[in-house]
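Asker: Generate a structure from the sequence data that follows.
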Amino acid sequence: MVPEGKVEVEKTVRATLGDVLGLTPERVASFDDETPLFGALPELDSMAVAGLLTELEDRLGILIDDDDIDGETLETFGALTRFASAKALQ
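Answerer: Here you go, the predicted model:
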C-alpha cells in the first residue's frame, strides 16, 4: 500500500511535468516508474530541467539544492518521483 502523501507527490510530479514540458495529460498518465525522462524526452532539455525543479519546489513546498541533483535524479519517472517524495515527506 502506498502512503497517501506519496500518491499526492506522484500526482504533483505528473502535473508539473505536463505543465512545464507541455505534455498531454494522456502522455503523462502513461508514465510508469521505468519511463525514461532526461535524454529520452526531447522536451526535457537542460533549460527545462531548471524550470521543472523550480516548479516542483513551489508546488511541493520544498527546497532543492544543486548538490541534491545528479544524473540519476531525472533518469526515470520513478527516480524523479522518489526524489520528490523524499524531499516532500521528510
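Asker: CA only for contacts and neighbour counts going forward, please
Answerer: OK.
Asker: Quantify the burial of Glu4 by counting its neighbouring residues.
Answerer: Counted with other CA atoms under 10 Å, the neighbours of Glu4 add up to 9.
Asker: swap in the one 3 residues further on?
Answerer: Val7 has 13 neighbours, counted by other CA under 10 Å.
Asker: Second input sequence below; structure requested for side-by-side comparison:
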Amino acid sequence: MERRSVNDIEQAVRAVLRDALGLPEAQVAAFEADTPLFGALPELDSMAVAGMLTELEDRLGITIDDDEVDGDMLETFGALARFAADKVAA
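Answerer: I've put the predicted structure just below:
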C-alpha cells in the first residue's frame, strides 16, 4: 500500500466527518487539532460514531477494533487524526 502523509490522513478524516455527519465543508476545513468533537458536535452522537468509523476504515484501508474506540480518540479532531495515522502506519 502507498505511504500516506499526515496531511493526506487529516484530509481523509475531514472528508469522513463532512460526509458521514453531513457537516458543512467550511466548518470541517476550519477544524484545528484541539477542535472538540464528541460531545461538542450534535451530529456526532453514539449512533453516528459507528458509521463514521466504518467510513474511516473504508477510506484508509484500516480495521478499527471495538476495544480501540473510546472517548479519548473522539475527543478532538487532532486525537482522531492521530488515531487514524497510527492505524495506517501499523
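Asker: Need the TM-score from the superposition.
Answerer: Taking TM-score structural alignment, normalised by the length of structure 1 as the basis, the two superposed chains have a TM-score of 0.94; 88 aligned residues with a CA RMSD of 1.3 Å.
Asker: Look up how far Gly71 of structure 1 lies from Val7 of structure 1.
Answerer: The spacing between Val7 of structure 1 and Gly71 of structure 1, counted by CA to CA, to the nearest Å, is 24 Å.
Asker: ok, now Ala29 of structure 1?
Answerer: 23 Å.
Asker: How about Ala40 of structure 1?
Answerer: 13 Å.
Asker: Equivalent analysis for Ala50 of structure 1, please.
Answerer: Counting by CA to CA - Ala50 of structure 1 and Gly71 of structure 1 are separated by 14 Å.
Asker: Same check on Val28 of structure 1?
Answerer: Taking CA to CA, one finds Val28 of structure 1 at 21 Å from Gly71 of structure 1.
Asker: Would you mind listing the buried residues in the helix or strand where Met47 of structure 2 lies?
Answerer: Here Met47 of structure 2, judged by DSSP states H and E, is contained in helix 46-60. Buried positions in helix 46-60 of structure 2, judged by neighbour count with 16 or more other CA atoms under 10 Å: 49, 52-53, 55-57, 60.
Asker: Please apply the same query to stretch 59-69 of structure 1.
Answerer: Buried residues in stretch 59-69 of structure 1 (16+ other CA under 10 Å): 60, 62.
Asker: Just the helices from structure 1, written as ranges.
Answerer: Assigned helices in structure 1, in chain order: 4-21, 25-29, 46-60, 77-88 (criterion: DSSP state H).
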